[in-house]
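> next input, structure requested:
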Amino acid sequence: MSSPPGPPTNRAPSNTDLETTVAELKQVVETFVDERDWHRFHNPKNLVMSLAIETAELMEHFQWLTPDQSTRIMEDPDTRTAVGEEVADCLAYLLALANKLDIDLAPTLRAKMIRNAEKYPIDNNEFTHK
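Next comes the predicted model:
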């Protein structure tokens, strides 16, 4: 969490985001993997490598853009779909990894954000513009 913050979105989460739990998302991924008998391939090493590959595919959409262009990337409907699919692929691999390693994501993220807040206090934020 050492990069500068992006522009504020000022958007409320969608109703779907508000109504869907992390557990439900983890179950969607687990069901998908089960139905295809992919557990034999889903070891932590393969999942982390797959996540890195999907992250690289997401990065391709931003590779040659200026910072300003990158903030407007979702204005094009086709690009919005493509970027959304790559983000979903990244999330699916993160959820599969959490399933495989039995990581309870909500408390793990909350604990990490507390440590991040201690490491990067608001009053000592080099990226804060006043």
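> going by C-alpha atoms from here, please, whenever you check contacts or count neighbours.
OK.
> which residues are contacting the helix or strand hosting residue 100?
Using DSSP states H and E, residue 100 maps to helix 77-101. For helix 77-101, the external contacting residues (Cα atoms under 8 Å, 6 or more residues apart in numbering) are 25-26, 29-30, 42-44, 47-48, 50-51, 54-55, 57-58, 61, 73-74, 104-105.
> check stretch 40-52 too.
By Cα under 8 Å, 6+ apart, stretch 40-52 touches 89-90, 93-94, 96-97, 100-101.
> that older thread, which of the contacts of helix 77-101 fall within helices?
The helices, defined by DSSP state H, take in 25-26, 29-30, 44, 47-48, 50-51, 54-55, 57-58, 105 from the contacts of helix 77-101.
> among those residues, which ones are buried?
Neighbour-count burial (16 or more other Cα atoms under 10 Å) applied to the ones in helices among the contacts of helix 77-101 gives 26, 29-30, 47-48, 50-51, 54-55, 57-58, 105.
> to check against the first, give me the structure of this:
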Amino acid sequence: MDKLKKAVNDFRDERDWRQFHNEKDLAISISLEASELLELFQWNTSEETIKNNLNHVEDELADVLIYSIMLASNLELNIEEIILNKLKKNNQKYPVSKSKGTKKKYTDFNIE
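You can find the predicted model right below:
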């Protein structure tokens, strides 16, 4: 992950773009790029989009990830650590015994 973070930051720094990448604008950019990814699936099945637009899906997903890496870098967050922490929280909200094979939200599990 460090190598990837360095590559993203080097690309940005070589162009002196860090000055434009404040946290608010990076969060907005993540949302915009996620919308572009979503648009590829609009009016298609998942299978159709993957068959006909996989390269575009890769590009838009990469944009979401790049902006996410930049935001984490700006905030000095350890990406691996925050993902693992979130998975721990999700594991508590979605125990296997209650969530396996279902799409129910954790609030519908009636966990006491």
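> if any of the contacts of stretch 40-52 of structure 1 are buried, put those into a PyMOL selection.
The PyMOL selection below is limited to those of the contacts of stretch 40-52 of structure 1 classed as buried (16+ other Cα under 10 Å):
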select buried, resi 89+90+93+94+96+97
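> closest to residue 128 of structure 1 among the contacts of stretch 40-52 of structure 1?
residue 90 (29.0 Å; Cα to Cα).
> could you measure from the equivalent of the closest one over in structure 2 over to residue 97 of structure 2?
Aligned counterpart of residue 90 of structure 1 in structure 2: residue 64 (TM-score structural alignment). According to Cα to Cα, to the nearest Å, residue 64 of structure 2 stands 33 Å off from residue 97 of structure 2.
> measure the spatially most central residue of structure 1 to residue 73 of structure 1 for me?
Centroid-nearest residue in structure 1: residue 91, 5.2 Å away (criterion: Cα atoms, centre = their mean). To residue 73 of structure 1, residue 91 of structure 1 is 19 Å away according to Cα to Cα.
> how about residue 19 of structure 1?
27 Å.
> settle it for me: which of those two has more neighbours?
Set residue 19 of structure 1 next to residue 73 and count neighbours by other Cα atoms under 10 Å: residue 73 wins out with 15 against 10.
> which position in structure 2 pairs with the more buried one?
Match for residue 73 of structure 1 (TM-score structural alignment): residue 49.
> cool, residue 111 of structure 1 as well?
So, by TM-score structural alignment, residue 111 of structure 1 is matched to residue 85.
> ok, residue 121 of structure 1 next?
Using TM-score structural alignment, the equivalent of residue 121 of structure 1 in structure 2 is residue 95.
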